[in-house]
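Colleague: just to be clear, the model below is a prediction. Sequence and coordinates:
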Amino acid sequence: MKRVHSDIIQFRGSHYDFGFIQGERLKDSILLPNRRKQRNSSSKSLLINEQQATEMLQSFAPKIWEEITGLADSLEWDLHDAIREFGGYYLEYVRSGCSIFTGSDFMVRNYDSAPQGYEGRFALYQPTDGGYATIGPTMQITGRTDGLNEKGLAMGYNFINRRNSEDGFICNMIGRLILENCASIEEAIDLLKDIPHRRSFSYVLLDRTGKSVVVEASPRSVVVRESSVSTNHFELLTEENRYQTDDSRRREETMLAYQNMADAYSAFRLLNDSDQGVFSKKYTTASGTLHTASYFPHSLEVGFAIGPDRLPLMFDFGRWLQGERLYAKRINGKIDTHLPFVHMAEM
């Protein structure tokens, strides 16, 4: 078992200042040098059209653009490199797993992917220049893999397919935009229908109404269905699915069997316990469970665990929003893999 951690980042202030302070912290981190090595060794370069990406960011994510500018200034990078690294537009994304289970007042989510891409950052951010406060794990610094905002909107996503991609934003940036700009499921659906999608993903949304929906989004179409369970296949846009969906359907059936009787804690145990059939150890195929998170729209609490068979570390996001500082610095866990984590070991 390998010891793994996520650093907890807290900030209140403007997006530019948030980007700048993150850049200051990243200067001494091995995360960005490792990412550079991964990019150089990849057969698929992360090329972008800088003008197009800039226009899309300034149109759909003007505040994130300011955060990227702050990162660039702090790191002393040119904007092209900063957009490519942090912009979440027109980038490659490795395939992943993921399972999501919702009740009327909770969302539990397994994030399944490759250790080499997990950056180990958990952010609480309260902007002072527009946008809702958010809490959740980061991806590519500016993006979010899942999370909760101050209005009680919870979000997680599931990978579907890399085939037939088009120019557009990738999942983690879309997740950030949902959390920072949407107060309800309806607003999030409108954003998902408006924004260009790079890949096919399902976005699971839960708000304080107790309603849970799965938004099936591809570069070609966006449709909505109500459901309490989501894995890695579409139910409506079936033409977008991968050829192999057996494991996705198996995890879905396991969770569906519990949908009418699970409370938040038992749902967390269903996804986090290694003997329940949902937690995945397939790290070599980029689909092993890295964290299990639980989000509570009404109480604004969050539970988070790295690795299997663990009790979640609980965060009271509501109290943090009122000005109370969180004193924890890291979330610790253990994962059974020999593969390196990009934020912990030189690659």
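Modeller: That came in fine, so what should we check first?
Colleague: from here on, just use CA atoms for contacts and neighbour counts.
Modeller: OK.
Colleague: just the helices in the stretch 101-250 of the chain please.
Modeller: 171-181, 185-194, 246-256 (DSSP state H, counting those that start in this stretch).
Colleague: pick the most deeply packed of these.
Modeller: By mean neighbour count, with neighbours taken as mean count of other CA atoms under 10 Å, helix 171-181 ranks first of these at a mean of 25.
Colleague: that one packs against which elements?
Modeller: Applying 3 or more CA pairs under 8 Å, 6 or more residues apart in numbering; DSSP states H and E, one finds that helix 171-181 makes contact with strand 134-139, strand 143-144, strand 146-149, strand 154-161, helix 185-194.
Colleague: the nearest residue to residue 149 once chain neighbours are set aside: how many residues sit nearby?
Modeller: The spatial neighbour of residue 149 that comes closest, neighbours along the chain excluded (CA to CA, 6 or more residues apart in numbering), is residue 134 at 4.3 Å. Neighbourhood size, residue 134 [other CA atoms under 10 Å]: 24.
Colleague: next up, a second structure to put side by side with the first:
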Amino acid sequence: MTVHEVHFPVRFEASVEDQPGPLWKARFDRYWPAYRTWFLRTATVGRPTYLDCRRAMRQHMPELVPVWESLVDLAGGGDVEARFLSLWCPPPYIGGCTQAVWLDPTGHEEPALLRNYDYAPALLEGNWVATRWLGPRVVAMSDCLWGALDGINEAGLACSLSFGGRAVSGQGFGVPLVLRYVLEMATTTREAVRMLERLPVSTTYSITMLDRQADWATVFVAPDRKAEVVRQAVVTNHQRDIEWPEHAKATRSVERQSWLAARVAQPGSAQDIAMALMSPPMVQDAYQRGYGTLYTASYRPRSGAIGLLWPGSEPWMQSVADFKEGQRDIVFPPPPAAVGST
């Protein structure tokens, strides 16, 4: 059986729950056995204690502490659950992904942040969640049960992340929780940049932001060096240099970035870029190796329009102001004839 003959079904679910409650608890019960195995794969000896995790949360993300404590209570109040949910110095993880900021040179169409999320289908939660944990609405694709892979808040700040192409790990938070914190606390790209410049991270990632005023930036974050702010409209899985050649080759990081950067510079629309992300060479099909494209996301901060897209399937369009519950079942990889279709 070839790779292309192996199909992986994934259910994407949209839910609305302003404060942590039964919906979050149901997700925890569903995913906790797998997350617990991942979290404990290197045992707990030498890992941060509960007190270490609480101290880190209080020092760096004090506004999120009440939410963290509420989630820990819902999870049963256990030591391992609390340490996992803090995402302080989690086990290392890697992925793929592409991010692009599109600005209409004519000024007729609103700016957009578009991204491909590339990972293993079995490791995706697939939960598209609308919350009001700290008051303002946040809509995000969930990871690690309360972190975010990408999302937008009602102030009009959209963010997404991609792996930065380095195997270095260090003392800091898992990047999905960092992205969650930014979406909960920042209202503009400038505010988000200041947060990313001070927050410690456990692995190397690139975080791209676009706000309602069309201000945008990408921040390269890492556990062992200062955050670097760049005006790079297309980001894949390396930063300034190739520092992990094997990973860059496996994910075709340089080729994808070069191709999409050239495409973004050509005349067209945000929809054209979305279609490009769902077509070769941008869409990745290494699902069994953890580098398959699982969805394309589109964020338009000015209008609050958001969407999830897949080749050969109807786009799932939503808005921050009117986010509706629902579900979509997607099979990876899609049939070859469907790739690139609308």
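Modeller: Done, it's in. Just so it is clear, the model here is predicted, and its values are computed rather than measured.
Colleague: TM-score them against each other, please.
Modeller: Here the TM-score for the pair of chains, by TM-score structural alignment, normalised by the length of the second structure, is 0.85; 315 aligned residues with a CA RMSD of 2.2 Å.
Colleague: out of the helices and strands packed on helix 171-181 of the first structure, which is closest to residue 83 of the first structure?
Modeller: Residue 83 of the first structure lies closest to strand 143-144 among those, at 12.4 Å (CA to CA).
Colleague: quick one: contacts of that closest one?
Modeller: With contact meaning CA atoms under 8 Å, 6 or more residues apart in numbering, strand 143-144 of the first structure is reached by 86, 88, 136, 137, 138, 172, 173, 174, 175, 176.
Colleague: which residue numbers in the second structure does it align to?
Modeller: Counting by TM-score structural alignment, strand 143-144 of the first structure pairs with residues 147-148 of the second structure.
Colleague: so the residue nearest to residue 149 of the first structure is in contact with residue 180, correct?
Modeller: Yes - contact criterion CA atoms under 8 Å: residue 134 of the first structure and residue 180 qualify, at 6.6 Å.
Colleague: got any residues that touch both of those two?
Modeller: Common neighbours of residue 134 of the first structure and residue 180 are listed as residue 149 (criterion: CA under 8 Å, 6+ apart).
Colleague: what residues are up against the counterpart of residue 124 of the first structure in the second structure?
Modeller: Residue 124 of the first structure maps onto residue 130 in the second structure, with residues paired by TM-score structural alignment. Residues near residue 130 of the second structure by CA under 8 Å, 6+ apart: 14, 15, 16, 17, 18, 137, 138, 139, 140, 323.
Colleague: sorry, back to before: how about the helices of the stretch 101-250 of the first structure in CSV, adding distance to residue 334 of the first structure?
Modeller: CSV is the format used below for these (distance: least, CA to CA, whole Å):
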stretch, distance to residue 334 of the first structure
helix 171-181, 24
helix 185-194, 34
helix 246-256, 23
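Colleague: got the contact list for the residue sitting nearest the centre point of the second structure?
Modeller: In the second structure, the C-alpha nearest the mean C-alpha coordinate belongs to residue 149, at 1.6 Å (CA atoms, centre = their mean). Each residue near residue 149 of the second structure by CA under 8 Å, 6+ apart is listed here: 140, 141, 142, 143, 160, 161, 176, 179.
Colleague: which among these gets closest to residue 80 of the second structure?
Modeller: Nearest to residue 80 of the second structure among the contacts of residue 149 of the second structure, counting by CA to CA, is residue 143 at 17.5 Å.
Colleague: wait, that closest one touches residue 129, no?
Modeller: No - contact between residue 143 of the second structure and residue 129 fails when scored by CA under 8 Å: they sit 10.4 Å apart.
Colleague: how much does the helix or strand hosting residue 297 of the second structure stray from the first structure?
Modeller: Element membership for residue 297 of the second structure, per DSSP states H and E: strand 291-300. Once fitted to the first structure, strand 291-300 of the second structure is off its aligned match by 1.0 Å on average (mean CA distance after the TM-score superposition for the first structure).
Colleague: mind listing the strands for the stretch 201-347 of the first structure?
Modeller: 212-217, 222-226, 229-230, 281-282, 287-296, 301-306, 313-316, 330-335 (DSSP state E, counting those that start in this stretch).
Colleague: oh sorry, the question was meant for the stretch 1-150 of the first structure
Modeller: Along the stretch 1-150 of the first structure, counting by DSSP E, counting those that start in this stretch, strands occupy 2-13, 99-102, 107-113, 121-127, 134-139, 143-144, 146-149.
Colleague: adding distance to residue 42 of the first structure, write those strands out as CSV.
Modeller: Converted to CSV, the strands of the stretch 1-150 of the first structure look like this (distance: least, CA to CA, whole Å):
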stretch, distance to residue 42 of the first structure
strand 2-13, 25
strand 99-102, 28
strand 107-113, 17
strand 121-127, 23
strand 134-139, 18
strand 143-144, 21
strand 146-149, 26
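Colleague: tell me which of those strands sits nearest to residue 39 of the first structure.
Modeller: Among these, the nearest to residue 39 of the first structure by CA to CA is strand 134-139 (15.4 Å).
Colleague: which elements pack onto that closest one?
Modeller: In terms of contacts (3+ CA pairs under 8 Å, 6+ apart), strand 134-139 of the first structure is packed against strand 121-127, strand 143-144, strand 146-149, helix 171-181.
Colleague: buried sites along it?
Modeller: Of the residues in strand 134-139 of the first structure, 134, 135, 136, 137, 138, 139 count as buried by neighbour count, 16 or more other CA atoms under 10 Å.
Colleague: now stretch 25-36 of the second structure
Modeller: Residues of stretch 25-36 of the second structure classed as buried by neighbour count (16+ other CA under 10 Å): 25, 28, 32, 35.
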